[in-house]
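Asks: Quick one, fold the following:
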Amino acid sequence: MAPPRDFYADLGVPRTASQDEIQRAYRRLARRYHPDVNKSPEAEERFKDASEAYSVLSDPEQRRRYDAFGPDFRRVPEDVDPETWARARTGAGRARTGAGAAGGFGGIDFEDLFGDVFAGRRAGARRTPYGGGWGPMPGADQEAQVELSVAEAYRGTRRQLTISGPEGTRTVEVNIPAGVTDGQRIRLAGQGGHGTDGGPSGDLYLVVSIRPDERYRVEGRDIFLRLPVAPWEAALGTTVPLETPGGEAKVKVPAGSSSGRRLRLRGRGLPNPRGAPGDLFAEIQTVVPPHLTDEERRLFERLAAVSTFDPRERR
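Replies: Presented below is the predicted three-dimensional model:
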């Protein structure tokens, strides 16, 4: 049997990593292994592993339970003490197994170890052929990956998702709110796995990834794009139209703008339902005509003759 995966190792971070370090590690792996940019057979599995690890470690409560219970964190009842669970696991590993073992698992009676926690759950509960009888048990939380374009992340969208679980395969229709960010987890209460014996359903978590775009680059809620301008526009200044995820905007190019200069449009990045939206940054890129007319060539030659500007001079 393969050893259980280590979510920290999947992201390449230590167990002491901060939330920022975990997010940076996930983004680095996503850029490398995302199926849209890496077509190797191993890339998709590597991306899925990194996404699952990030979905757990980026959530403080899930990370706390993972650190306490390891691979068992999803099936351990909420009110079980980590030390008691570790004692049970250690005892089970030492005890003999087989049909003659007492108490249900590896010769260890969980009722003796967990006391009232398990005894209370068994009181009046329906027993199963396997010695169960936990009473109402909540369904498992489930996760689904949702890949969005920059425009969909900006405006929001609606998706049909196919979810696979122990109960089989089902289709759910979900609303993605405007302004979601790369790596964000969206909780849909009660949309996860079904509970047993009347227990509540688990939650469904959507893990968002924003698809790489030829025009836009997204960092958090800020959006970056290139703004091509002609040499005379950069030298003299102008106002040009700019296509953004939210529609067309006008941007003023100051006179004397060189390539690489960033023009900031406040509030034109990804929306934020709980605060200030991100900004949009247009990065100037001076583009020279690939073919000159005779008149254009004469004008450039005249400019070269009269200008004292040296772009290589230190300033």
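
Asks: hey, let's count contacts and neighbours off CA atoms from now on
Replies: Will do.

Asks: can you map out the helices along the stretch 1-150 of the chain?
Replies: 7-11, 19-33, 41-57, 60-69, 82-94, 110-114, 116-122, 150-155 (DSSP state H, counting those that start in this stretch).

Asks: what about those, which gets the closest to T196?
Replies: helix 116-122 (13.1 Å; Cα to Cα).

Asks: The closest one: which residues count as buried?
Replies: Residues of helix 116-122 classed as buried: F118, R122 (neighbour count, 16 or more other Cα atoms under 10 Å).

Asks: Could you do stretch 157-171 as well?
Replies: By neighbour count on 16+ other Cα under 10 Å, the buried set for stretch 157-171 is I163.

Asks: which outside residues touch it?
Replies: Q142, A144, V172, E173, V174, N175, I176, P177, A178, G193, H194 (Cα atoms under 8 Å, 6 or more residues apart in numbering).

Asks: One more, please, to line up against the first structure:
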Amino acid sequence: MDFKDYYKILGVEPSADDKAIKAAYRKLARKYHPDVSKEPGAEDKFKEANEAYEVLGDAQKRAEFDEIRKYGGQHGRPFQAPPGWENRGGGGGGFDNGDFSDFFSSMFGARGGSPFGRGQQQQRSAGRRGQDVELELAIFLEETLSKDSKQISFQVPQTNAMGQRTGFTTKTLNVKIPAGVTDGERIRLKGQGAPGLGGGANGDLFLTLRLAPHPQFDVEGHDLIITVPLAPWEAALGAKVAVPTLTGRINLTIRPDSQSGQRLRVKGMGLTNKQGERGDLYAQLKVVMPSQSDAKARELWSKLSEQAAFDPRANWSK
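Replies: Got it, this is the predicted structure:
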């Protein structure tokens, strides 16, 4: 029987913590998932990663495996069974291993008991936890302010009693978007993934939230930026401009002699943070020239230039 070094399979050191082990497993699972990977042998590597995480992701199984590593095999030497191994009954008394290897079955047997026995076998549930489901969910900026739930539909893998993939089913949920979400934030919905096997717990649904681009607003943290186009005379003389927000329009006062690129702050009209407080809206002014002008308009511009005697590049000579 070949020794399997689960640390090498996941590509982590034996001293790795639970977070590093989980991250390594997720990386391999995404890379070799049979539904998406085109690499040769992807399915076998996917099964190996699952088996490695089944052991290293469980504190008790990991402790037992660490003890077994002391008996050789991890450095290429023939594997030597530890004392009490012969009491395990090989493959576990008819236990259906699903996608697990003979090495795993010999370690944990029909009920996953310790291979060291010490005169008794620990009883552990033979149930397997269901697969987690990863999903990216696009969120409109307006939805981050809404108290209504968002309906989502996604594919959940289905397996038979042996743990073999049999297809997918569509699941629909109403999800409440948490206050203060940011782009790329990941939330967990416990038990909403694939069903477990043999009484095992359901997997979880992990949603990675993506803020959908808005045609009018840019996002900076929990603040919003909107560009407000102004005619030259509006910037020069001042004006009242109706400016859109996520919840309606407001009248913004433009003071005389305003500058292009200037930002005006509208307090409390941005996105909501984790504390339920809203950020600000910044109206960035942009002076826009008419695309066309007739002879009369050009005459007026000429008179204005003479009257104003203004050189916008005067600082270049300094």
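
Asks: And the TM-score between them?
Replies: The TM-score (TM-score structural alignment, normalised by the length of the first structure) is 0.62; 248 aligned residues with a Cα RMSD of 4.2 Å.

Asks: Between all of the contacts of stretch 157-171 of the first structure, which two are at the greatest distance?
Replies: A178 and H194 (28.7 Å).

Asks: These two: which has the busier surroundings?
Replies: Per other Cα atoms under 10 Å, whichever of A178 of the first structure and H194 has more neighbours is H194, with 21 against 17.

Asks: Nearest to L204 of the first structure, out of the helices of the stretch 1-150 of the first structure?
Replies: Closest approach to L204 of the first structure among the helices of the stretch 1-150 of the first structure is made by helix 41-57 (11.8 Å; Cα to Cα).

Asks: contact partners of stretch 246-261 of the first structure?
Replies: 151, 154-155, 233-243, 263, 265, 268, 283-286.

Asks: Tell me the residues of the second structure aligned with that stretch.
Replies: On the basis of TM-score structural alignment, stretch 246-261 of the first structure is assigned to residues 247-262 in the second structure.

Asks: quick one, strands of the second structure?
Replies: Secondary structure of the second structure (DSSP state E): strands at 133-139, 150-159, 165-175, 186-189, 205-211, 217-220, 223-230, 239-245, 248-254, 263-266, 281-287.

Asks: how about the ones you listed in CSV, adding distance to G109 of the second structure?
Replies: Listed next are these as CSV, based on distance: least, Cα to Cα, whole Å:
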stretch, distance to G109 of the second structure
strand 133-139, 28
strand 150-159, 22
strand 165-175, 23
strand 186-189, 32
strand 205-211, 30
strand 217-220, 55
strand 223-230, 57
strand 239-245, 62
strand 248-254, 64
strand 263-266, 66
strand 281-287, 62
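
Asks: Out of those, which is closest to G127 of the second structure?
Replies: strand 150-159 (13.2 Å).

Asks: quick check: angle from that closest one to strand 165-175?
Replies: Angle between the axes of strand 150-159 of the second structure and strand 165-175 is 160 degrees (criterion: axes from the mean of the first three to the mean of the last three Cα atoms, to 10 degrees).

Asks: out of the strands of the second structure, nearest to D44 of the second structure?
Replies: Minimum separation from D44 of the second structure across those (Cα to Cα) falls at strand 165-175, 13.7 Å.

Asks: that older thread, the contacts of stretch 157-171 of the first structure, buried ones only, as a PyMOL selection?
Replies: Burial among these is assessed by 16+ other Cα under 10 Å; the matching PyMOL selection reads:
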select buried, resi 142+144+176+177+178+193+194
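
Asks: can you tell me which of the contacts of stretch 157-171 of the first structure lies nearest to F300 of the first structure?
Replies: A178 (47.8 Å).

Asks: Give me the distance between Q192 of the second structure and I254 of the second structure.
Replies: 51 Å (Cα to Cα, to the nearest Å).

Asks: again, but for G270 of the second structure
Replies: In terms of Cα to Cα, G270 of the second structure sits 20 Å off from I254 of the second structure.

Asks: Between these two, which is the more surrounded one?
Replies: Using other Cα under 10 Å as the criterion, G270 of the second structure and I254 rank with G270 on top: 25 against 18.

Asks: From what I see, the more buried one and D280 are in contact.
Replies: Yes: between G270 of the second structure and D280 there is a contact at 4.4 Å, judged by Cα atoms under 8 Å.

Asks: Identify the contacts common to the two.
Replies: H222, D223, L224.
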